[in-house]
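**Q** Sharing a model that was predicted from the sequence below.
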Amino acid sequence: MDVTKDLIEEELDQGVLTLGLNAPETGNALDLAMTEALAGALERANAIPGLRCVLLRSTSGHFCTGGNVKDMESGTDLMQGSTAAVRDRLRLGLHRLTRALRALEVPSIAAINGAAVGAGFDITLMCDLRIAGENARFAESFLRLGLVSGIGGAWFLTRLVGPAKAMELTLTSEFFDASTALELGVVSRVVAADRLDEEARALAARIAAGPPIATRMATQLVRQSAELALPAALEQAAALQALLLNGAEHKELVRRFLSDRSAQR
């Protein structure tokens, strides 16, 4: 029996792949089944013809509550076995999510409602854009359980809010609300909770309506520029721009731009 069945609701509409975390009884906790279901869906995404954007959301009251604390207590699921066995399970299981999100060739958006804590918070940090409902709550909460982020959260958080604030959020494990997340730059916008899906889908549709080749290259350039020294970033920018300048997509958009401007005179 496939235990991952129905844990992720998948919908493809006009180039936007929406992945809905669908385990309300656990708050979409990242147990082994949820991890495999989400990682699998993300790993398949790049092969979808016409894919323009990936939207990650929840079908219930919380985005993702992180690891399953009941499994931690019982030492089952991801936590089962020796230290070496757990480490390998993290590397081969949960790290699939990290790698799959970073390997997406198109922009990714997290639509965050309710709790996004621990590894659930870290997943949102791996997305390119984050939009939150007013009811969203966040926490890098691992120290509350005597743990650290095991899937790369420290890497992403430090680059997003800076080393000092990342250290504070990590060492205090404090919860913060959507307005604070906006101030910190963790999310790019906050909307009414009952409008989150509508606003997130509209943002995804706007991105999907852009030129597909240039949008993919722009996504890669921004991701990589956060990690590269300036000389390497300049080389990357020049290489991508040269490809685009010689491409049919750019030439068609220039022709259309000039035609529209001429028609407005």
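**A** That came in fine, so what should we check first?
**Q** only C-alpha atoms for contact and neighbour calcs from this point on.
**A** Fine.
**Q** I figured Ile123 hits Arg96, correct?
**A** No - if you go by C-alpha atoms under 8 Å, Ile123 and Arg96 don't touch, sitting 11.4 Å apart.
**Q** who has more neighbours, these two?
**A** The neighbour count for Ile123 versus Arg96, taken as other C-alpha atoms under 10 Å, is higher for Ile123 (23 against 20).
**Q** Quick one: residues contacting that one.
**A** 97-98, 153 (C-alpha atoms under 8 Å, 6 or more residues apart in numbering).
**Q** So which of these belong to helices?
**A** With helices defined by DSSP state H, the entries of those inside them are 97-98, 153.
**Q** Need the residues you listed in CSV (columns: neighbour count and distance to Ala119).
**A** Below are those laid out as CSV (neighbours: other C-alpha atoms under 10 Å; distance: C-alpha to C-alpha, whole Å):
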residue, neighbour count, distance to Ala119
Leu97, 24, 10
Thr98, 20, 10
Gly153, 23, 7
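**Q** Closest one to Leu21 out of these, please.
**A** Each of those was scored against Leu21 by C-alpha to C-alpha, and Leu97 proved nearest at 13.3 Å.
**Q** Name the residues that touch stretch 199-219?
**A** 14-16, 52-55, 105-107, 109, 111, 131, 191, 240, 244, 249.
**Q** ignore the last one, stretch 22-31
**A** With C-alpha under 8 Å, 6+ apart as the criterion, stretch 22-31 contacts 6-9, 21, 34, 58-68, 77-78, 119-120.
**Q** ok, structure two:
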Amino acid sequence: MQEMELDEAPLVRYSVEEGVMTLTLDGAANGNALTVAMTEALSDVLENVNRRDDVHCLLLRSSSKHFCTGGNVKDMQSGKDLMDGGIEQVRERLRRSLHRITRALNELDVPSICAVNGAAVGAGCDLALMCDIRLAGTRAVFAESFLRLGLVSGIGGAWFLSRIVGPAKALELTLTSEFLDAEAAKRLGIVTSVYPDDALDREALALAQRIAGSPPLALRMAKKLVRESSQCTLSAALEMAANMQAILLCGSEHKQAVSGFLEQQARQKSLRTECGAA
């Protein structure tokens, strides 16, 4: 197992084991707020994932009681950190800082899982929405709460939320700043499963390991096919599916998977025969 804590930004830790990169937000002092330091540390790791052949699934989690509380309100009041400067400076900082996270997560070749163990509000909610699969602990809460502070989502949450819950519900959640508990989030499809808090990390890791155990090239193509197919015509989806399937059918990864499948079936048949004879 490889484990690293970034010297320049100890707010983020990650480890890689059995094809799963576990990326942990570790800024408990301010609720894992997306400060410049947290944003740069997270972006640096995420932007490197596609270059790593040993990573087949990403698991994003938190070590504290909150997943991510979004922007730091005290910094907003003082005009520091991301908020330092005038309109042009702040806009450019958003593009060059926070948007790095959005692009990196959206462009990941490998599947991503988010384990939400507490508050995921504002930009923290958006961060969770950027992942492919979201799981929650029982005390998790979600909110597009920007209007409470006279803001809108500056990190792309409107794009992700409307695709998950539909435009009308996305508008309702945005315009009311409603807080959703874990079960309400599940009913809306924001999360797929809710687990007891003490079981969340274990269940999330088990799912990540199961996904990471798939043939790597086919895994990446499967993710791309599903995501692209949701935003294109049937004709385009069929053409993409044919191209991907042809590549895979002619490749060694598929042939090895078929051989392994048939060998497993033969072993199971042999065991059934032996049990029957006994």
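**A** Ah, there it is. As the structure is a computational prediction, the values presented were derived from the model and not from experiment.
**Q** Which entries within the contacts of stretch 22-31 of structure 1 meet the buried criterion?
**A** 7-9, 21, 34, 58-60, 62-68, 77-78, 119-120 (16 or more other C-alpha atoms under 10 Å).
**Q** Sort out which of those residues are in strands and list them.
**A** With DSSP state E as the criterion, strands contain 8-9, 21, 58 from among these.
**Q** Mind jotting down where the helices sit in structure 1?
**A** Using DSSP H, helices in structure 1 cover 32-45, 69-74, 83-89, 95-103, 119-126, 153-161, 163-172, 178-184, 196-208, 212-225, 230-245, 248-264.
**Q** Quickly compare the ones you listed and say which is most buried.
**A** helix 119-126 (a mean of 25; mean count of other C-alpha atoms under 10 Å).
**Q** Would you check the span in structure 2 matched by that one?
**A** Under the alignment (TM-score structural alignment), helix 119-126 of structure 1 falls on residues 123-130 in structure 2.
**Q** ok, now stretch 248-256 of structure 1?
**A** The aligned range for stretch 248-256 of structure 1 is 252-260, by TM-score structural alignment.
**Q** Give me the mean deviation of the matching stretch from structure 1.
**A** Compared with structure 1 after fitting, stretch 252-260 of structure 2 has a mean deviation of 1.5 Å; criterion: mean C-alpha distance after the TM-score superposition for structure 1.
**Q** just to revisit the earlier point, let me have the ones in strands among the buried ones among the contacts of stretch 22-31 of structure 1 in JSON lines, adding distance to Leu145 of structure 1 as columns.
**A** Shown next, in JSON lines, are these (distance: C-alpha to C-alpha, whole Å):
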{"residue": "Ile8", "distance to Leu145 of structure 1": "27"}
{"residue": "Glu9", "distance to Leu145 of structure 1": "30"}
{"residue": "Leu21", "distance to Leu145 of structure 1": "24"}
{"residue": "Ser58", "distance to Leu145 of structure 1": "24"}
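**Q** Looking at those, spot the one nearest Gly40 of structure 1.
**A** Ile8 (9.8 Å).
**Q** For the counterpart of the closest one in structure 2, which residues are in contact?
**A** Under the alignment defined by TM-score structural alignment, Ile8 of structure 1 corresponds to Val12 in structure 2. Contact analysis of Val12 of structure 2 by C-alpha under 8 Å, 6+ apart lists 5-6, 23-27, 38, 41-42.
**Q** how far away is Val12 of structure 2 from Leu34 of structure 2?
**A** Going from Val12 of structure 2 to Leu34 of structure 2 by C-alpha to C-alpha, to the nearest Å gives 11 Å.
**Q** And Leu200 of structure 2, by the same measure?
**A** 23 Å.
**Q** and if you look at Ala204 of structure 2?
**A** Ala204 of structure 2 is 23 Å from Leu34 of structure 2, by C-alpha to C-alpha.
**Q** and if you look at Ala9 of structure 2?
**A** 13 Å.
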